[in-house]
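# the following block contains a protein sequence and its predicted model.
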Amino acid sequence: MSDNQNIPETQAQPIRAETQEARAERSYKSAAHNPSNTAEGRLHAAEKLAELHEQRTGESLDPQYEASIGEKKQQQ
């Protein structure tokens, strides 16, 4: 059994960083999933990720869910 099985999958599809918006979205996604960030920092990054993702794709993301991925990684 892999340790990664307890970590939820992201709602955002893989981001190809070909534009400034996509690069920013990818950076926020990394920050939201980074276990070394504070819970507050992960949530802020996840909120920005959700905002940029919706502008770029028209699909909404749940910031709480995205931030929880970093929390799950931190617990591992």
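Now that the structure is in, tell me what you want to look at.
# only C-alpha atoms for contact and neighbour calcs from this point on.
Will do.
# count the neighbours of residue 54 for me.
As a burial measure, residue 54 scores 13 neighbours (other Cα atoms under 10 Å).
# same question but for residue 48, I mixed them up
Residue 48 is flanked by 19 other residues according to other Cα under 10 Å.
# which residue is the nearest non-sequential neighbour of it?
Excluding the flanking residues, the one nearest residue 48 by Cα to Cα, 6 or more residues apart in numbering is residue 28, at 6.6 Å.
# in addition, the following structure is provided for comparison:
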Amino acid sequence: MSDNSESQAQRIIADTSEARSERSYKAAAHNPSNTQEGRLHAAEKLAELHEQRTGESLDPKHEATIGEKKRQPEEQEQE
């Protein structure tokens, strides 16, 4: 399952500076190599920018947990 189907934020087309920033924060929030605190911070910024740009709110905790879900299979492979 791709992160676009799990994420509350639809696919972001980076045609403006705000959209590029939003897309970067989304990638950081979903990156399993980031710390939990880092993913949550990025998810909060993602939610803030997304609401400013679209008027729709996102749940930052949900967005940050996507990175945690991706991290779990990586840890199992290392065992």
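Cool, got the structure. Remember, it's a predicted structure, so these values are computed and weren't measured experimentally.
# give me the TM-score for this pair.
The TM-score (TM-score structural alignment, normalised by the length of the first structure) is 0.90; 71 aligned residues with a Cα RMSD of 1.3 Å.
# pull the contacting residues for the residue nearest to residue 48 of the first structure.
Counting by Cα atoms under 8 Å, 6 or more residues apart in numbering, residue 28 of the first structure makes contact with 45, 46, 48, 49.
# as JSON lines, these with distance to residue 8 of the first structure would be great.
Listed next are the contacts of residue 28 of the first structure as JSON lines, based on distance: Cα to Cα, whole Å:
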{"residue": "45", "distance to residue 8 of the first structure": "17"}
{"residue": "46", "distance to residue 8 of the first structure": "14"}
{"residue": "48", "distance to residue 8 of the first structure": "19"}
{"residue": "49", "distance to residue 8 of the first structure": "17"}
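# which among the residues you listed gets closest to residue 68 of the first structure?
Among the contacts of residue 28 of the first structure, residue 46 lies closest to residue 68 of the first structure (Cα to Cα), at 9.4 Å.
# helices of the first structure, residue ranges please.
Secondary structure of the first structure (DSSP state H): helices at 20-33, 39-57, 63-75.
# which strands and helices sit next to the longest one?
Same thing as helix 39-57 of the first structure. Packing partners of helix 39-57 of the first structure (3 or more Cα pairs under 8 Å, 6 or more residues apart in numbering; DSSP states H and E): helix 20-33, helix 63-75.
# what comes up buried for the first one?
Within helix 20-33 of the first structure, the residues scored as buried using 16 or more other Cα atoms under 10 Å are 22, 24, 25, 26, 28, 29, 30, 31, 32, 33.
# from the contacts of residue 28 of the first structure, which single one is nearest residue 70 of the first structure?
residue 46 (10.1 Å).
# what's the closest one aligned with over in the second structure?
Under the alignment by TM-score structural alignment, residue 46 of the first structure pairs with residue 43 in the second structure.
# since that was my last question, I'll sign off now.
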